[in-house]
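Novice: here is a sequence with its predicted model. Questions after.
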Amino acid sequence: MTDTMNRSTTAPAHSELDPADGARAYELDRQYVFHSWSAQATLDPFVIAGGSGSEVWGYDGVRYLDISSQLVNTNIGHSHPKVVAAIQKQAAELATVAPAHANLARGEAAKRIVEKAGPGFAKVFFTNGGADAIENAIRMARLTTRKHKVISTFRSYHGNTGASIAATGDWRRMPNEYAWGHLRVFGPFLYRSEFHSTTEAEECERALQHLERTIQAEGPDTIAALVLESVPGTAGIFAPPAGYLAGVRAIADKYNIVWIADEVMAGFGRTGEWFAWQGQGVNPEGVVPDLIAFAKGVNSGYVPVGGVVISPKIAAAFDERVFPGGLTYSGHPLAMASIVASIDAMEDEGIVANAKMIGEQHLGPGLRALAEKHAMIGDVRGLGVFWALDLVTDRATREPVAASVIGALKKELMARHVLPFAAENRIHVVPPCVVTPAEVERALVALDEAFTAVTQG
């Protein structure tokens, strides 16, 4: 991994940053900006002035190690110069174009994505983000199977549009259930098993049986799609046990159901693979989904984008039949240029391989060592740069810690200039794929000190 890759830009000198700008940014935000998933009156947002590699900084010049990757998507790091330059160049040449026209950047982006997906895929339908990628994948499944129901898991998040939020399993679905034809099952998760399993093999067998029985009870002739995060992200970062995805593939084939792999968070280097489903630790049998939904990881969210990678069979279904879907910004040239530059840079600079190495040699061992030291850490799980610490009050009962504990940990980490990602009773350790061993050590020290402070406090 090169220094250029991780230190893509130089932070401005403290004298070049004006704290008054930070104060104004905060005031404008609180007066005019309506935030997602939040009660507005209690917000106290952190103001970010800039970023480079694995770090961001405020208007006071203080640098923070970003182990959140914002929303687990700045895979190539902040402000990678090759991606920034590609966006600038494309903006000067052609800033926008209607989806009906052909554009070189769009074709090049689609070609690269299909090549990374492998021989089981043919084309890409571009969207504006992950939610509408899921939305259109579900649409394709319903139209090609002529069935209507969609099965997803309770521990999941798939986006916040009509069908994608209905497919979501967590609490955010409940105030937003307007779409029809959605069912949920429990997927495999041994640490908090719903099947009273004691081994990964039992968990896999029982989860597959639960899935197939649900399909049978609902009526196989009504089920169009299975929507599964290859490695669930916001729900807790747990890879499926060996055999599970192979079992899903067999069930989908048996009942003519489309398997949609949600790779919005897990894709493009996050697990140390181009797509999480391609990894031996996730899918040792090497089975292939029918559709892949992707988004922010493909270009680190520099420009909003998403899409569906489509199998030849499903793509061919619309050769003579109109696909009834489209978006004004589908394949937007700025987003396409950023994808091309991002994939090329990740390839040239070994960024995906770096993520895998970091997980195997640094993050995984380091986090497991923390768990040996701090009883609050009930479980450590992950791969690549995609890890979660499951925090408990008691390791025997596995009772989750209270929200106040998570709040205290976040405060301690911020005091040590580390920007965390928290979800429910977990701290997720999800730095950019360009993170260095030294930066991982910095994060581990901060985590150790934060757990010590909260435990002793």
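Specialist: Looks like it arrived, so ask away.
Novice: use CA for all of it now, contacts and neighbours both
Specialist: OK.
Novice: residues contacting the closest residue in space to A201 that isn't next to it in sequence?
Specialist: Distances taken as Cα to Cα, 6 or more residues apart in numbering put P241 closest to A201, at 7.3 Å, once the chain neighbours are dropped. When contacts are counted by Cα atoms under 8 Å, 6 or more residues apart in numbering, P241 touches 188, 200-201, 203-204, 282.
Novice: next one for the comparison:
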Amino acid sequence: MSAPKSDPAKQEAVSAADHKYVFHSWSAQGAISPMPIASGSGSRFWDHAGKVYLDFSSQLVFTNIGHQHPKVVKAIQDQAEVLTTIAPQHANDARNEAAQRVVELAGDHFAKVFFTNGGADAIENAIRMARLHTHKHKVLSTYRSYHGNTGAAINATGDPRRFPNEFAFGHVHFFGPYLYRTNFWATTEEEECKRALEHLEQTIIFEGPGTIAAILIESVPGTAGVLMPPKGYLDGIRALCDKYKILWIADEVMSGFGRTGKWFAYQHGAAVPDLITFAKGVTSGYVQLGGVVISDAISKTFDEKVFPGGLTYMGHPLACATAVATIDVMKEEKMLENATMIGETILGPGLKELAKKHKVIGDIRGAGVFWGVDMVSDRATHEPLAPYGASSPAMNELVAACKKHGLMPFNNFNRIHLCPPCNISVEDAKLGLEMLDKALSEIGKYYTGN
């Protein structure tokens, strides 16, 4: 990593121009002050003032291979010299190679890839495929979920961002398993799994199986808290879909491409979905790309029937070349194995040790380099450190303290998510936990329980 230069004048100029010209997402524009970023390398990035951050957010959980991986940067440069862009109705090598690699990672059940520009439009098109294949219209998804900010995707989303955007039709929500804040009065993972599936089946029955095209779930709900599904839950989803002739759409936008130590998070079990949506880690975010992996049976539906969808930049050559290079370096450098090792030997045990020291830690969940920490003011009542759908002074101070100590976490409501790159070193993983330890020490005053 080259030493970052300190240029406070540049820092101020970038910030001023951003405030003047750029309209940011999910924000009241006058209430935010975006951090100006100069560059990054590996597990770190830095601002123009020279402040370096250890990236435990992977930005929005997408820099799975870290920042500025030289082999992937080179692949983008090489592709730009050959074919920078081409309309999607044409064939090209980069798209063919990317599609083949993704299908091979998904397995024999799958046939083709429909490329999109990102995760939200992958969800849109997966829902469209499911409706056209089944001739049914409803889509079931969980309350604790995020699927993107476009018409059907935001309505499938469970979190409060859907409230001002509820214009699409046919979306029904149900409760998924979450033992720490169980909706089913469960006391064990087994009870939570069984009762969550019973609740889902009742939802199917009362909504009418003949009206339901798909059940859409994140294989591991990410923004909602890194909610690891209990053993048997995804098998139960598969069984209910088969019983009631419903398709299972696995949203792997955040959980895919090594995040949990598997190419796709559903591969921790034996059950296989009908459609897979992906984005983020497939290119490590270097060039935006998403897509839908389509099972053989659904692909055949559209051999003679027109699929009524497309995007100007779908399968963009630069993006597809980036995906090929990203997948290849992940294999060559054994990043999935590294992610698994980091989760099992550093992050998981390390977070448990921090929980012994800091009572504001209520619950810990995760796998690989995908971890969620519930922050509470009272362990006995599980009172969250911020209310549902909002932040709080305590959480704001925690995030600020992390940044002060050089750690960039991913946070949502009362949770801190630790999502470093899949190729993070043991030393940096330990360093991140040390930084978090210091930050947690600064908010102990907010704990009010015994």
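Specialist: Noted; the coordinates are in hand. This is a predicted model, so every value here is computed, not measured.
Novice: can you calculate the TM-score here?
Specialist: Comparison of the two superposed chains (TM-score structural alignment, normalised by the length of structure 2) gives a TM-score of 0.97, and 441 aligned residues with a Cα RMSD of 1.0 Å.
Novice: the residue nearest to A201 of structure 1 -> structure 2?
Specialist: Structural correspondence for P241 of structure 1 with respect to structure 2 (TM-score structural alignment): P230.
Novice: is it correct that the residue nearest to A201 of structure 1 falls within a helix?
Specialist: No - counting by DSSP: H, G, I helix; E, B strand; the rest coil, P241 of structure 1 is not found in a helix; it is coil.
Novice: distance of it relative to C204 of structure 1?
Specialist: Separation of P241 of structure 1 from C204 of structure 1 (Cα to Cα, to the nearest Å): 6 Å.
Novice: which neighbours do these two share?
Specialist: Contacts common to P241 of structure 1 and C204, judged by Cα under 8 Å, 6+ apart, are P188.
Novice: touching, V264 of structure 1 and S300? I think so.
Specialist: No - the criterion here is Cα atoms under 8 Å, and V264 of structure 1 misses it with S300 at 10.9 Å.
Novice: list the contacts for the aligned partner of V272 of structure 2 in structure 1?
Specialist: Counting by TM-score structural alignment, V272 of structure 2 lines up with V288 in structure 1. By Cα under 8 Å, 6+ apart, the contact set of V288 of structure 1 is 120, 249, 277.
Novice: what about the second one, how many neighbours?
Specialist: Using other Cα atoms under 10 Å, R249 of structure 1 has 19 neighbouring residues.
Novice: R142 of structure 1 versus A317 of structure 1, what's the distance?
Specialist: Distance, A317 of structure 1 to R142 of structure 1, by Cα to Cα: 12 Å.
Novice: more neighbours, these two?
Specialist: Each of A317 of structure 1 and R142 has its neighbours counted (other Cα under 10 Å); R142 has more, 20 against 14.
Novice: helices of the stretch 101-250 of structure 1, start to end?
Specialist: Taking DSSP state H, counting those that start in this stretch to define them, one finds helices in the stretch 101-250 of structure 1 at 104-117, 130-145, 162-167, 200-218, 244-254.
Novice: turn these into JSON lines, including distance to A293 of structure 1.
Specialist: What follows is the helices of the stretch 101-250 of structure 1, written out as JSON lines (distance: least, Cα to Cα, whole Å):
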{"stretch": "helix 104-117", "distance to A293 of structure 1": "11"}
{"stretch": "helix 130-145", "distance to A293 of structure 1": "5"}
{"stretch": "helix 162-167", "distance to A293 of structure 1": "11"}
{"stretch": "helix 200-218", "distance to A293 of structure 1": "21"}
{"stretch": "helix 244-254", "distance to A293 of structure 1": "16"}
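Novice: identify whichever of those lies nearest to I260 of structure 1.
Specialist: With Cα to Cα, the closest approach to I260 of structure 1 among the helices of the stretch 101-250 of structure 1 belongs to helix 130-145: 7.0 Å.
Novice: how about that closest one, which residues of structure 2 does it hit?
Specialist: Mapped onto structure 2 using TM-score structural alignment, helix 130-145 of structure 1 covers residues 119-134.
Novice: mean deviation, that stretch versus structure 1?
Specialist: Superposing on structure 1 places stretch 119-134 of structure 2 at an average distance of 0.3 Å from its equivalents, by mean Cα distance after the TM-score superposition for structure 1.
Novice: nearest residue to the alignment partner in structure 1 of D428 of structure 2 in space, please, no chain neighbours.
Specialist: Aligned counterpart of D428 of structure 2 in structure 1: E439 (TM-score structural alignment). With Cα to Cα, 6+ apart as the criterion, E439 of structure 1 has its nearest non-adjacent residue at 7.6 Å, and that residue is L65.
Novice: residue in structure 2 matching that neighbour?
Specialist: Match for L65 of structure 1 (TM-score structural alignment): L54.
Novice: please apply the same query to S342 of structure 1.
Specialist: Following TM-score structural alignment, the counterpart assigned to S342 of structure 1 within structure 2 is T326.
Novice: surely its match is within a helix?
Specialist: Yes - under three-state DSSP, T326 of structure 2 sits within a helix.
Novice: from G42 of structure 2, how far off is it?
Specialist: Counting by Cα to Cα - T326 of structure 2 and G42 of structure 2 are separated by 14 Å.
Novice: between the two, what contacts are shared?
Specialist: Contact with both T326 of structure 2 and G42 is made by residues I65, according to Cα under 8 Å, 6+ apart.
Novice: between the two, who's got more neighbours?
Specialist: Higher neighbour count among T326 of structure 2 and G42: T326, with 27 against 20, using other Cα under 10 Å.
Novice: list the contacts for that one?
Specialist: Shown in contact with T326 of structure 2 (Cα under 8 Å, 6+ apart): 65, 72, 282-284.
Novice: just L419 of structure 1 next, same as before
Specialist: 64-68, 410, 413.
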